[in-house]
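please find the sequence and the predicted model below.
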Amino acid sequence: MDTEILKSEKKYHAHVFNVSSLEVRLPNGKIRNYDLVEHVPAVEIIPVTSDGMILFVRQFRMGANKQLLELPAGILNGDHGSEDPLLAAERECREETGYESKNIRRIGGFFMTPGYCNEYIHVFLAKELVKNPLPQDDDEFLNLEALPIEEAYKMAENAIFEDVKTIAALMMAQKELRNTEFK
């Protein structure tokens, strides 16, 4: 017997997420209540310059109550995050870094915190960057920082990054990025 959601009731509605109360039948037949954060999907981009630099953004994060260095990312626009992930990645790359990618592709994805949240992040690798900015969102105050690929990976290995989505995305792209020569 699989876990089965018997009932779902929205308890809270916010801009990018809802909180629902679930009644669930567990594989052993017992009934249990859970809270679920229903978050719109998101994208994260690993923008790599032709000279082997990864572009990061430094921004204040409310949950950490401090500035974090992380890869550019953002939610999918549209009704319940219905925007195509590729279009969202292209837009977010331009908004957050000021660069458009002529070679962008999805390399994977992951659930952020599946124990209580359904947020799924699509990860894109963006190369062949050309300057073509879009305005940043009104609530974004970002500082762009470029790091050599190997330095970024050493920071990840030495627990310098505190943003898990940045660490996860770097791991997904590691084989390709660490084995590429840039001129």
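Received it, and whenever you're ready, just let me know what you need. Numbers count the residues shown, from 1 in each chain.

could you use CA atoms for every contact and neighbour count after this?
Fine.

helix, strand, or coil at the residue most central in space within the chain?
Taking C-alpha atoms, centre = their mean, the centroid of the chain lies closest to Glu44, which sits 3.8 Å from it. Three-state call for Glu44 (DSSP: H, G, I helix; E, B strand; the rest coil): strand.

for the longest helix seen in the chain, buried residues please.
If you go by DSSP state H, the chain has its longest helix at helix 164-178. Using 16 or more other C-alpha atoms under 10 Å as the test for burial, helix 164-178 gives Lys165, Thr166, Ile167, Ala168, Ala169, Leu170, Met172, Ala173, Leu177.

with distance to Gly63 as new columns, can these be given to me in TSV?
Conversion of these to TSV gives the following (distance: C-alpha to C-alpha, whole Å):
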residue	distance to Gly63
Lys165	14
Thr166	16
Ile167	17
Ala168	18
Ala169	20
Leu170	22
Met172	24
Ala173	26
Leu177	30
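
ok, and here's another one to check against it:
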Amino acid sequence: MDLTEKTVKKETVFEGKVITLELHDVTLPDESSGKREVIKHPGAVAVLAVTPEGTIPLIRQYRKASEQTLLEIPAGKKEAGEEPLETAKRELKEETGYSASRLIDIGGFYTSPGFADEYIHIYLAENVSKGEANTDEDEFLEIEMWSKEEAIQFALQGKFNDAKTAYSLLQLFARENLADKS
């Protein structure tokens, strides 16, 4: 069965700084009609940085949508025309001051595919060196340095409320412990 929903009409309801909200009239796989609310997003990038000492910089930042202060890896929105690797370098430097001589693409995912097209690319930063952070003027955050082992244990216990952070740390755990060592 073809599960595709075909858009027959689309209306932009809101255009903001970060997102656009569209209403779609769709034809469902059984030929009936439906409506979908879709949030369009330019995409994002997150970076899991591991220092030579085996520590990971985590960002503590208030998130209005959840009404909570969350602990996260550095991340940010892609700018128009910007490749994910460039966004990764920029966000790591802006939020933590760190630069990496090696960035490895370790996957990505749709953050909420039921209503948003936001895709987040995840990078592992190795051989990082410390510099000066330069956050956006409307960005207030604190940097915490966690040991790699402590952060992975926290993720394995399901204690991160932020999906990109949990995903990244579990990827790191899998790479170090479950990868084919042959």
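Yep, it's here. Worth saying up front: this structure is predicted, and the values here are computed from it rather than measured.

picking that back up, quick one: the residue nearest to the centre of the first structure and Val123 touch, right?
Yes: counting by C-alpha atoms under 8 Å, Glu44 of the first structure touches Val123, with 4.9 Å between them.

who touches both of these two?
Each of Ala169 lies in contact with both Glu44 of the first structure and Val123 under the rule C-alpha atoms under 8 Å, 6 or more residues apart in numbering.

burial count for the aligned residue in the second structure for Asp35 of the first structure?
By TM-score structural alignment, Asp35 of the first structure lines up with Glu37 in the second structure. Using other C-alpha atoms under 10 Å, Glu37 of the second structure has 17 other residues around it.

pretty sure Glu37 of the second structure sits in a strand.
Yes: under three-state DSSP, Glu37 of the second structure sits within a strand.

quick one: contacts for it?
Glu37 of the second structure neighbours (C-alpha under 8 Å, 6+ apart): Leu21, Glu22, Leu23, His24, Phe115.

make a markdown table from these and add neighbour count and distance to Gln61 of the second structure to it.
Formatted as a markdown table, these follow (neighbours: other C-alpha atoms under 10 Å; distance: C-alpha to C-alpha, whole Å):
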| residue | neighbour count | distance to Gln61 of the second structure |
| --- | --- | --- |
| Leu21 | 18 | 25 |
| Glu22 | 17 | 29 |
| Leu23 | 17 | 31 |
| His24 | 18 | 34 |
| Phe115 | 13 | 24 |
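
what is the nearest of those to Met145 of the second structure?
When these are ranked by distance to Met145 of the second structure (C-alpha to C-alpha), Phe115 comes first, at 34.0 Å.

which non-adjacent residue is nearest the closest one?
The shortest distance from Phe115 of the second structure to any residue other than its chain neighbours is 5.0 Å, reached at Val38 (C-alpha to C-alpha, 6 or more residues apart in numbering).

wait, the one you found touches Glu118, no?
No: judged on C-alpha under 8 Å, Val38 of the second structure makes no contact with Glu118 at a distance of 10.3 Å.

show me where the first structure has its helices.
85-97, 149-157, 164-178.

the first one against the second structure, how far on average?
Using mean C-alpha distance after the TM-score superposition for the first structure, helix 85-97 of the first structure ends up 0.4 Å from its aligned counterpart in the second structure, as a mean over the superposed pairs.

who does that helix touch, helix- and strand-wise?
Applying 3 or more C-alpha pairs under 8 Å, 6 or more residues apart in numbering; DSSP states H and E, we find helix 85-97 of the first structure packed against strand 42-47, strand 53-61, strand 73-75, strand 99-111, strand 120-131.

need the ones you listed in a markdown table (columns: distance to Lys10 of the first structure).
Shown next, in a markdown table, are these (distance: least, C-alpha to C-alpha, whole Å):
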| stretch | distance to Lys10 of the first structure |
| --- | --- |
| strand 42-47 | 21 |
| strand 53-61 | 26 |
| strand 73-75 | 21 |
| strand 99-111 | 21 |
| strand 120-131 | 19 |
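
tell me which of the ones you listed sits nearest to Glu140 of the first structure.
For Glu140 of the first structure, the closest of these is strand 53-61, at 7.8 Å, according to C-alpha to C-alpha.

so the closest one versus helix 149-157, what angle?
Strand 53-61 of the first structure and helix 149-157 are oriented at 40 degrees to each other (axes from the mean of the first three to the mean of the last three C-alpha atoms, to 10 degrees).

which bit of the second structure covers strand 53-61 of the first structure?
Strand 53-61 of the first structure corresponds to residues 55-63 in the second structure, going by TM-score structural alignment.

what sits against the spatially closest residue to Val128 of the second structure that is not a sequence neighbour?
Nearest residue to Val128 of the second structure, sequence neighbours excluded (C-alpha to C-alpha, 6+ apart): Ala100, at 4.1 Å. Neighbouring residues of Ala100 of the second structure by C-alpha under 8 Å, 6+ apart: Ala49, Lys89, Ala125, Glu126, Asn127, Val128, Ser129.
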